[in-house]
Every structure is written in structure tokens, then in C-alpha cells.
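Undergrad: can you look at this prediction? I've put the sequence above it.
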Amino acid sequence: MEFNRQKLELALEERRNYTNIFSSIHIFDTVSSTNTTAWELLKQGIKPGFAVIATTQTSGRGQWGRQWNSPKGGLYLSAALNSHLEVNHGYQLTLASAWGIAQELQDCGIFVEIKWPNDLVLDGYKLGGILTETKVKKALITQAVIGVGINWENPTPETGINLKTWQTNQNNSSLNNSSFVSLEELAAKIIQGIEFGIRCLEQEGVDILLSRYVRLLVNIGEKVYVNNNPGTIIGVNPSGSLHVRMESSNSESVTTPYIDLQPGTISLGYRKTS
């Protein structure tokens, strides 16, 4: 599967007055990981404000050090940018990117939602995920690399879905209202989505961002168990933590009606739609 740079540039050119954070695109067939490649380019002196794209990763990685299966046929993209966020607010970059990408895809009829904290879901199945890595100096984030993996036409596990198959099925349905998005157009929308989310965070603030993020969050209203006590997911706070309202209980382990769960402390499943 070849990636067509000209098609990507044409897709980006349509919104050039909007997309200007990323001034250059570096395209590869195979890399160890696009995040690693982005960091290597930064070390070589390339200024932040670029994207790296590949269709295969040999050592892709996901959240919490997990290996990300990256077969040929997927879209793997990393964006390198400057940042001035405090280190304890770093997760806002992931939230902003997830919302921006989901919103961009929704705008073209691909009704992507978000599974907390960093997964993109379509019809209840995992379409992709986001991994943000940062460089910190004196408690401030100075540089960030936002990595995005999207299932394009690669095989997926039972909980996954690839976009090309989904679009084909939609185009064969009388209910279809979306136009077909090519691989290059998808990459453009990912780049635009990252910028869209980051601009919202920087210009409108985290409260506005979170209100929009939560509207696309599939986990709102979902029941979870914390120390065997039931609660309901009601939101996400600026640190990226999941805000949970605990049900009333006689258990001594429930000392407050609300708790916040940090990313990585609880695993949420996928809810498939009928």
C-alpha cells in the first residue's frame, strides 16, 4: 500500500488557512514507531511543527508501555509540537487531540466517539488510539509528540474495526450519508483534528474543551466498580481523571460520594452497538 503525498497535500491545501501548526510532513513506508522517528528528527534539529506518517511500524507502542500491533495497512501518524503546559496538565494534549480528531471525522459523516481516555471508537469498536509523549524542563512541557494509530485496511481483533471496510459497508447501505474518505484524506483529517483540538485548548481553555470531549465520550453513564463498590461515570476533569459518582453504600470503603480515577487505574471495555 503506497501513500500518495500529492493527495495528502491537496487535502491539506483545501484548509491551508486553518492548518498551519504543521509546516512539514515526513512520509515513510516502515519505521520502528512514528513517535520514535519524530523524536529523532527533533534531535537532528528539525523544529517542532511537523508530522511523521508511516503505513507500518515494527515496534509500535501504546499507553502504559503496551506494544501496539502495527501491521501494514494501518495509518500511523505522529505530530511534533511545542508546548507550554505545566507537567501535571500534560494529559490535556491527549484529550484535545482525541476530541479534535473525533470531531473532524464526525464532520464528514464518520461518527467516531471517544473511549476514555485515548481511544477512538466507531460503532462500539476500536478504530484507533493516541499516545502522547513529552519533554519536560522545570515542571513545564517544552515539546510534545502526539502519536495516532488508525485501523485503515489492516486486520483487527474482535474489538476492532477498520475504516475502509466500514466505509464500504456504509456505501452499500441505503442509509449511508457519508462520502468515502481516502487514506490520504484520513491522514489530513487526523492532522487537522490534532490542530483543531490543540487550538481549542489554547484559545478557549480546558473547561470548554472538556465540555466538548464529554459530549463524544461513550463512557458517560457507564457503571464501574471501585473496590467492589458501584459507581457511575459522570465526567472527566482537567488532569484527565475519570469523575465517578459512587452509589450510596453502607460499606466503610466508600467515604465520599465522588472519586477521580487516574488514567491507567481502571480498564473500560468496548460496548458494541446493535
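TA: In hand now; what should we look at?
Undergrad: make it CA atoms for all contacts and neighbour counts henceforth
TA: OK.
Undergrad: buried stuff in the host helix or strand of Gly193?
TA: Using DSSP states H and E, Gly193 maps to helix 183-204. Residues of helix 183-204 classed as buried: 183-201 (neighbour count, 16 or more other CA atoms under 10 Å).
Undergrad: for the stretch 1-150 of the chain, which segments count as helices?
TA: Assigned by DSSP state H, counting those that start in this stretch, the stretch 1-150 of the chain shows helices spanning 5-13, 34-43, 91-107.
Undergrad: which residues does the first one contact?
TA: Around helix 5-13, the neighbours that count as contacts under CA atoms under 8 Å, 6 or more residues apart in numbering are Thr19, Ile27, Glu184, Glu185, Ala187, Ala188.
Undergrad: and the comparison structure, right after this:
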Amino acid sequence: MKLLRFGPKGKEKPGLLDADGMIRDLSAHLPDLGGAYLGRARLEVLAALNPADLPIVPANTRLGPCVGGVGKFIAIGLNYSDHAAETGAEVPPEPVVFNKWTSSICGPNDDVLLPRGSKKTDWEVELGVVIGKAGRYIEEADARSHVAGYCVVNDISEREYQLERSGTWDKGKGCDTFGPLGPWLVTPDEVPDPHDLAMWLEVDGHRFQDGSTRTMVYRIPYLISYLSRFMSLQPGDVISTGTPPGVGMGQKPPVYLKPGQSMRLGIEGLGEQRQTVVGDEAL
């Protein structure tokens, strides 16, 4: 299934994408697409519905983030060998873990706001993993049973805040609108191998990122097991698993986002996002 959320900001309803590309309203069957409704049993109930029996949602309706009420938005840095190489960094001996604040989450096609004074805001197309079953000290062999689905993430990053100021990466990663999620939450039955997906990102029509999840260093079962050593993972948590090469910081010379530019990005089988960059000073 391709599950989604639609409607005005803060008032999103759950839906699904049918085989003809039409959005269908699921709100008669669950109040939202959040952690409490992402378990395998609930997803099986939704999968048994006949989409033709569900109301059609108008095609121009806004898409919200594909998961509501996210508890933790966890991200992994330098997790693609070719991206680590372009930044001049060593592949880390353990996963690099940082936070994206949940207030950064927005819809897949919402505007991206440049923080006031920002000069080095960058893009990163990433594979997101959404947790559907809680766990601590999860065994790697059992990790996939904890996955509700996968989605596209744009891990937008202000590089000066992230790398040139003291402290952790977090303050350059969690600004408002720096975490578009979606368009869809795609259930695992439609993603037989999440480590063999093409992924790409364009700015103003120029393709900067053109990679694959094949070059992921620490793979999803390991990441889930690793993270669960340090925190419980809860239904609705999102893990953003790293980016392939082609980020703005890696260009020669570096290239960063400016107001008025547009981003288009996607992952094979998981859909596309489109965002316009807006200067926060104008708001």
C-alpha cells in the first residue's frame, strides 16, 4: 500500500493511493496515520479494504507529511560510502546519529524556509524508515518486523550551523521545514529490497544527486538494532538513513540554495517531492 495524509496543515486526514493514482479518503477507518495505527495488524485491515469503496479526494489537495505525531526523527550521517568520499570524511566506525526536531517536519511539497541569515542551506535526498512496532535491544534478524514502511525524506541542512559553529550537528538539521516527509508511506510488501533503490535530486532542473541505496554502509536492520541499544523505538518514529553523493557542499565550488529555487527529488517506488525555497526574512 501507499498510505498518505492530506488536507490543510494541522488538519490532515489519512488516505491511500489507489492503483489508478487517485487519492482515497481513509478517515472513516482511522483518525490519522500515526504511531498508534501503524502496527502490522492494523495495516492488514487497511490492505483488505476495497479502494473503490472509499471516497475520492480532489487531485489538487495538499499532501501532508506521510506520518503524523512523530515522536522521534532520528537521522544517520555519512552513511553512504560515496557521499563520505565527496565530503572528504572517513566512513565512521559506528553510525553517526543526530536529531532532526519534529518541528522541522512538513509536507512533501510544502515551501522550504531558509533560516534568517542562512548562506549555506543544502539538500539531501534520503530513504526514511518508519517504525511500526516498539522495541528495545532489537535483534538485527528481527528488525524488519518493526518496520511499518518507507518514505522519501529531504534532509535539508544548514551547513554553517551544522559544521562551522561549536556543538553538535543538530542545530543545522532541525530548522522549520527542514524535514519534508512523503508523499507516501509505502508498506514493506511493495519494497522487496530497500537496499536497491535508485534515488535522485534536482535543483532548478539540474540533477545533482543520482545515486542508489546500494552504497549505504550501515543497512536498515543494523541501524534499527543499533539505535535500539540507546533508546526505545516507538511506532511512528522516523529514521532517515543517509544520502548519496551530489549534495551542494560537495560541489566544486560549493552550491547552496537561494530563495526562488525549486527542488525535485524522489526514490524508486516511493514517489517524488517538489519544494520551492523561500526566504524566511520575507515572512
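TA: That came in fine, so what should we check first? This structure is a prediction, so every number in the text was calculated from the model and none was measured.
Undergrad: what's the TM between chain one and chain two?
TA: After superposition, the two chains reach a TM-score of 0.28 (TM-score structural alignment, normalised by the length of structure 1), with 125 aligned residues with a CA RMSD of 5.9 Å.
Undergrad: and the angle from the lengthiest strand in structure 1 to helix 34-43?
TA: The strand that spans the most residues within structure 1, counting by DSSP state E, is strand 125-137. Taking axes from the mean of the first three to the mean of the last three CA atoms, to 10 degrees, one finds strand 125-137 of structure 1 and helix 34-43 inclined to each other by 30 degrees.
Undergrad: so which elements touch strand 125-137 of structure 1?
TA: Contact analysis of strand 125-137 of structure 1 by 3 or more CA pairs under 8 Å, 6 or more residues apart in numbering; DSSP states H and E lists helix 91-107, strand 119-122, strand 140-150 as its packing neighbours.
Undergrad: and these as a markdown table, adding distance to Tyr76 of structure 1?
TA: Below are these laid out as a markdown table (distance: least, CA to CA, whole Å):
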| stretch | distance to Tyr76 of structure 1 |
| --- | --- |
| helix 91-107 | 14 |
| strand 119-122 | 14 |
| strand 140-150 | 5 |
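Undergrad: for Asn35 of structure 1, find the nearest of the ones you listed.
TA: strand 140-150 (5.8 Å; CA to CA).
Undergrad: helices and strands around the closest one, which ones?
TA: Counting by 3+ CA pairs under 8 Å, 6+ apart, strand 140-150 of structure 1 packs on helix 34-43, strand 75-82, helix 91-107, strand 125-137.
Undergrad: burial count for Phe98 of structure 2?
TA: Other residues within reach of Phe98 of structure 2, judged by other CA atoms under 10 Å, total 18.
Undergrad: nearest residue to it in space, please, no chain neighbours.
TA: Nearest residue to Phe98 of structure 2, sequence neighbours excluded (CA to CA, 6 or more residues apart in numbering): Ala75, at 5.4 Å.
Undergrad: state the distance from that neighbour to Leu4 of structure 2.
TA: From Ala75 of structure 2 across to Leu4 of structure 2, the span is 21 Å (CA to CA, to the nearest Å).
Undergrad: got it, and Pro221 of structure 2?
TA: On the measure of CA to CA, Pro221 of structure 2 and Leu4 of structure 2 end up 24 Å apart.
Undergrad: thinking again about what came up before, farthest-apart pair in the contacts of helix 5-13 of structure 1, please.
TA: Thr19 and Ile27 (18.0 Å).
Undergrad: Ala75 and Leu4 of structure 2: which has the busier surroundings?
TA: Leu4 (28 against 22).
Undergrad: which helix or strand contains the more buried one?
TA: Using DSSP H and E, Leu4 of structure 2 falls in strand 2-6.
Undergrad: so the following helix or strand past that strand versus strand 2-6, what angle?
TA: Going down the chain from strand 2-6 of structure 2, the next helix or strand is strand 13-17, by DSSP H and E. Angle, strand 13-17 of structure 2 to strand 2-6, by the same axes, to 10 degrees: 140 degrees.
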